[in-house]
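Visitor: starting from these lines, generate the structure:
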Amino acid sequence: MSEGHSTYTPKSGIERWFDARLPLPRLVHDSFIVYPVPRNLNYAYTFGGILTIMLASQIITGIVLAMHYAADTGLAFDSVEKIMRDVNSGWLLRYLHSNGASFFFIAVYIHICRGLYYGSYKAPRELLWVLGCTNFLLMMATAFMGYVLPWGQMSFWGATVITNFFTAIPLVGDWIQQLLLGGFAVDNPTLNRFFALHYLLPFMLAGVVTLHIWALHVVGQNNPTGIDVKSTADVVDFTPHATVKDAFGMTVFLFVFAYFVFYLPNYLGHPDNQTVANPLKTPAHIVPEWYFLPFYAILRAITFNVGPIDSKLGGVLAMFGSIAVLFLVPWLDTSKVRSAVYRPWYRAFFWLFVANALFLGWLGSRPAEGAYVVMSQLATLYYFAFFVVVMPLLGLIETPRRLPNSITEAVLEKNKASGTGEIAGPETKR
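Guide: Prediction:
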């Protein structure tokens, strides 16, 4: 899909001069206008563009907020309040940024689920998937450090609890913790380090996102059938076919985002974080932001020792392992069929996995006691079993449904079943 000569033709002397020295218009034309995409892409494929918009929003609002923020334990909380009250439109900038983090994660979780459902990680898109997982890891690091900056009660104690888990790592754990904290406890050096890293990491994320998009344009877009493009009838130009769909998806997503910003700005936050950090007063229940709750539940689910590995180290390994296993997905799935549309057993296990992930998120918000611990352990077991047992095993024993011969045939069959008639061929669309 990425092969072929450029069809860009400069229309003026200035365009020809510019194109000969820096072919940026040609790059935009070839990558975002006439770039061929499968004709059967649905709205689940709009979240890549949504994530790009959200990243840009987070960087822009973050830069402006940083101009008014004071990275000092005695001033941080008050500086945030000053932004809210005294800076022109400061309340809007802060709510865009704080709610933007939540909606950034909503979009990325849907994006990951779409990739798992349609097999977007399979050859030749393994590196594309790995780069996406790297983006996810950078997002998590950025969000964790950003959560500390308001210097509220949950910010302080969340940083204290999470950084303390690094001490479970043999030999280097204490050193890693002290490196993060800048000392032996969460204090001013910690806030300065987290602020510096929170400012830097989004630009690293933007760089990896650029590589992610580049890799996508090299190997081509996957599609709901999981079938490779076989002819020009299987594809349409990116503009207007995909851009119109992306624009509509972004509009709906941003409408919901705006509703939370203007009407429920603190709904996704924690009320304890509206109180200034107090090292002498521990909250009754310390929890991270909602988008980390599934991993927090996995961390707390390990309450037993496994040989020389104690429960604390086991929890840390399980939490990081739950993210690391995503990087291995292209090699864990042994099925030759990409899309879950044609894999009935995998589809059932996939939706059970989604429900299990949501259940883990709820368990992460509950106290680590009684039946909640047992349920967390069972949910954690299925989380890992989905990747290391279900994916490899189903690829060997599952009998997929018959695959269409081409993307066009799949679209025609779908349209015939829905009574919408045939689609226009490539000569008609042009």
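
Visitor: going by C-alpha atoms from here, please, whenever you check contacts or count neighbours.
Guide: OK.

Visitor: I'd assumed residue 38 was in contact with residue 229.
Guide: Yes: between residue 229 and residue 38 there is a contact under C-alpha atoms under 8 Å: 7.1 Å.

Visitor: neighbour count for these two, which is higher?
Guide: Neighbours were counted for residue 229 and for residue 38 using other C-alpha atoms under 10 Å; residue 38 has more, 26 against 21.

Visitor: gap between that one and residue 123?
Guide: The gap separating residue 38 from residue 123 is 17 Å, by C-alpha to C-alpha, to the nearest Å.

Visitor: ok, residue 192 next?
Guide: 43 Å.

Visitor: same question for residue 371.
Guide: 42 Å.

Visitor: same check, this time on residue 140
Guide: 27 Å.

Visitor: residue 371 and residue 123 - which one has more neighbours?
Guide: With neighbours defined as other C-alpha under 10 Å, residue 371 and residue 123 compare such that residue 123 has more, 15 against 10.

Visitor: wait, is that one part of a strand?
Guide: No: applying DSSP: H, G, I helix; E, B strand; the rest coil, one finds residue 123 to be coil, outside a strand.

Visitor: what's the helix or strand for the residue nearest to it when sequence neighbours are not counted?
Guide: Leaving aside its sequence neighbours, residue 123 sits nearest to residue 330 (C-alpha to C-alpha, 6 or more residues apart in numbering; 7.6 Å). Take DSSP states H and E as the rule and residue 330 turns out to sit in helix 329-332.

Visitor: and for that helix, what's in contact with it?
Guide: 121-123, 126, 129, 387-388, 391-392 (C-alpha atoms under 8 Å, 6 or more residues apart in numbering).

Visitor: now with 6 Å, please.
Guide: Applying C-alpha atoms under 6 Å, 6 or more residues apart in numbering, the contact partners of helix 329-332 are 121-122, 126, 392.

Visitor: now render those as JSON lines, adding distance to residue 381 and neighbour count.
Guide: Converted to JSON lines, those look like this (distance: C-alpha to C-alpha, whole Å; neighbours: other C-alpha atoms under 10 Å):
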{"residue": "121", "distance to residue 381": "23", "neighbour count": "25"}
{"residue": "122", "distance to residue 381": "25", "neighbour count": "25"}
{"residue": "126", "distance to residue 381": "25", "neighbour count": "19"}
{"residue": "392", "distance to residue 381": "16", "neighbour count": "17"}
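
Visitor: one more, please, to line up against the first structure:
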Amino acid sequence: MSFPWAKEYTPTNPVMRFFDEKLPLPRLVYNAVGAGYPVPRNLSYFWNFGVLAGFFLVLQIVTGVVLAMHYAANAQVAFATTEHIMRDVNWGWMMRYAHANGASFFFIVVYLHIFRGFFYSSYKAPREMIWLLGVVIFLLMMATAFMGYVLPWGQMSFWGAKVITGLFGAIPLVGEPIQVWLLGGFAPDNAALNRFFSLHFLLPFVIAGVVILHIWALHIPGSSNPTGVEVKQESDTLPFHPYYTAKDGFGLGVALILYFALVFFLPNTLGHPDNYIEANPLSTPAHIVPEWYFWPFYAILRAFTVDFLFIPAKLMGVIAMFGSILIWFILPWLDKSPVRSGHYRPLFRKFFYALLVCMAVLFYCGGAPAEEPFVMLSQIATAYYFLHFLVIIPIVSQIEKPEPLPYSITEAVLGSDDKAVLGKNAKTAA
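Guide: From the prediction side, this is the model:
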């Protein structure tokens, strides 16, 4: 994002000047996260989650590389090497707990980031590409997390791999060949473990590449803000450093306190106890569940229990599960309201809260047994989920009467900025 009042980077140190002339990396950093990057002055702590997501991605890559040095992707010894890391490798227990709980925190901050985007309509023009790349990142995260869950080769690892890859078998004609290709055979074994380990190691670097594109796309139109009003004047912005580096640093500190409390005192809270039992193809767990961050989509999958005409229930569940995320790709074109922020959209705001309740129900039902009343609740919540995006948002965006918007970001923050008032008066007179 370039503004006429943005500062140009001119290094004074001869060494920095040399590097900036030969390889303009100092200039790039200055313009990306320094005083040369103006951002709206009214960003709240809801805008911290992007930085937190980036931090936890780096944490996952670092801890994952260390763990990979001691792990063997072989069905005969995978469980034993996991226990070896926990018991014999210096600080191995901490690396594993940091990695496992880091994945959970990564998903927590990304879910908060996504729902902040829903409320403030961060997907609207001119930021559609930022949103689309964000959805791609989320899909890559889910694939990476699923493959990582298989690696400890416990009971939930094995049966989770069998159930999830078995979903592809529901696709007519090509489903079974795809399933065999994914597993490298007819059941999870050495071939599947090697493939999943390779992809689990590779995909985080792909995610990092897409994150760079995501940030690049963000710097073209600039950050959105709680009012949804675009930057109009210099007084609407602050330099990213030191104002938002300090704010992000505080948010990161709070997140790390919670994260390390989980790692050191409750490290297995978000995991499943059955995964501390070695994988046994002859013993099916009583209740197969994925990790908690997959629960809403697992609930949508299980909500379809009856065949419809020639379409099997399992196939409808698979289509709905993938469709529940893919629908986010068209969200910028479903919401036609000229107002972005939910603060100024009273009707939209009520339905957004209903969506939060719906997601809470899906989260709970996804981790519950596949029995009543959880199946019925999943079906109701699934129906509302798709109605919200495909029916409610398009209709609300057409019929809703938004509340008056502030003229500028400065007026929304200070309420009495001379430039903002003069600009508003001139606009009113015209």
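
Visitor: TM-score of the superposed pair?
Guide: The TM-score (TM-score structural alignment, normalised by the length of the first structure) is 0.95; 418 aligned residues with a C-alpha RMSD of 1.5 Å.

Visitor: mean deviation, the helix holding residue 330 of the first structure versus the second structure?
Guide: Aligned to the second structure and superposed, helix 329-332 of the first structure gives a mean residue distance of 0.8 Å (mean C-alpha distance after the TM-score superposition for the first structure).

Visitor: where in the second structure does whatever helix or strand comes next after that helix fall?
Guide: Downstream of helix 329-332 of the first structure, the next assigned helix or strand under DSSP H and E is helix 344-364. Counting by TM-score structural alignment, helix 344-364 of the first structure pairs with residues 346-366 of the second structure.

Visitor: quick check: buried residues in the matching stretch?
Guide: For stretch 346-366 of the second structure, a neighbour-count test (16 or more other C-alpha atoms under 10 Å) marks 348-349, 352, 355, 358-359, 361-366 as buried.

Visitor: equivalent analysis for stretch 164-177 of the first structure, please.
Guide: Buried residues in stretch 164-177 of the first structure (16+ other C-alpha under 10 Å): 164-169, 173-174, 176-177.

Visitor: and for stretch 66-78 of the first structure?
Guide: 69-73, 76-78.

Visitor: same check, this time on stretch 206-224 of the second structure
Guide: Buried residues in stretch 206-224 of the second structure (16+ other C-alpha under 10 Å): 207-208, 210-211, 213-215, 217-219, 221-224.

Visitor: what's the counterpart of residue 278 of the first structure in the second structure?
Guide: Match for residue 278 of the first structure (TM-score structural alignment): residue 280.

Visitor: next, its match: secondary structure please.
Guide: coil.

Visitor: next one: the one 10 residues further on
Guide: Taking three-state DSSP as the rule, one finds residue 290 of the second structure in the coil state.

Visitor: please pull up the equivalent of it in the first structure.
Guide: By TM-score structural alignment, residue 290 of the second structure lines up with residue 288.

Visitor: circling back to that earlier point, between the buried residues of stretch 66-78 of the first structure, which is nearest residue 428 of the first structure?
Guide: The closest of the buried residues of stretch 66-78 of the first structure to residue 428 of the first structure turns out to be residue 69 (C-alpha to C-alpha; 56.1 Å).

Visitor: kindly provide the distance from the match of residue 278 of the first structure to residue 89 of the second structure.
Guide: 26 Å.

Visitor: and for residue 209 of the second structure?
Guide: Residue 209 of the second structure is 31 Å from residue 89 of the second structure, by C-alpha to C-alpha.

Visitor: please work out how many residues are found near the aligned partner of residue 82 of the first structure in the second structure.
Guide: Counting by TM-score structural alignment, residue 82 of the first structure corresponds to residue 84 in the second structure. By the measure other C-alpha under 10 Å, the count of residues near residue 84 of the second structure is 15.

Visitor: the one 5 residues further on now?
Guide: For residue 89 of the second structure, the neighbour count with other C-alpha under 10 Å is 14.

Visitor: same question for residue 410 of the first structure.
Guide: 18.

Visitor: and what of residue 88 of the second structure?
Guide: For residue 88 of the second structure, using other C-alpha under 10 Å, the count is 11.

Visitor: next, work out how far apart it and residue 116 of the second structure are.
Guide: Applying C-alpha to C-alpha to residue 88 of the second structure and residue 116 of the second structure gives a distance of 42 Å.

Visitor: which part of the second structure lines up with the helix holding residue 330 of the first structure?
Guide: Under TM-score structural alignment, the match for helix 329-332 of the first structure is residues 331-334.

Visitor: in what helix or strand does the spatially most central residue of the first structure lie?
Guide: Nearest to the mean C-alpha position of the first structure, by C-alpha atoms, centre = their mean, lies residue 108 at 2.8 Å. Element membership for residue 108 of the first structure (DSSP H and E) is helix 90-118.

Visitor: mean distance, the next helix or strand after that helix to its aligned residues in the second structure?
Guide: Sequence order places helix 126-148 as the next helix or strand after helix 90-118 of the first structure, per DSSP H and E. If you overlay the two and look at helix 126-148 of the first structure, the average distance to its match in the second structure is 0.2 Å (mean C-alpha distance after the TM-score superposition for the first structure).
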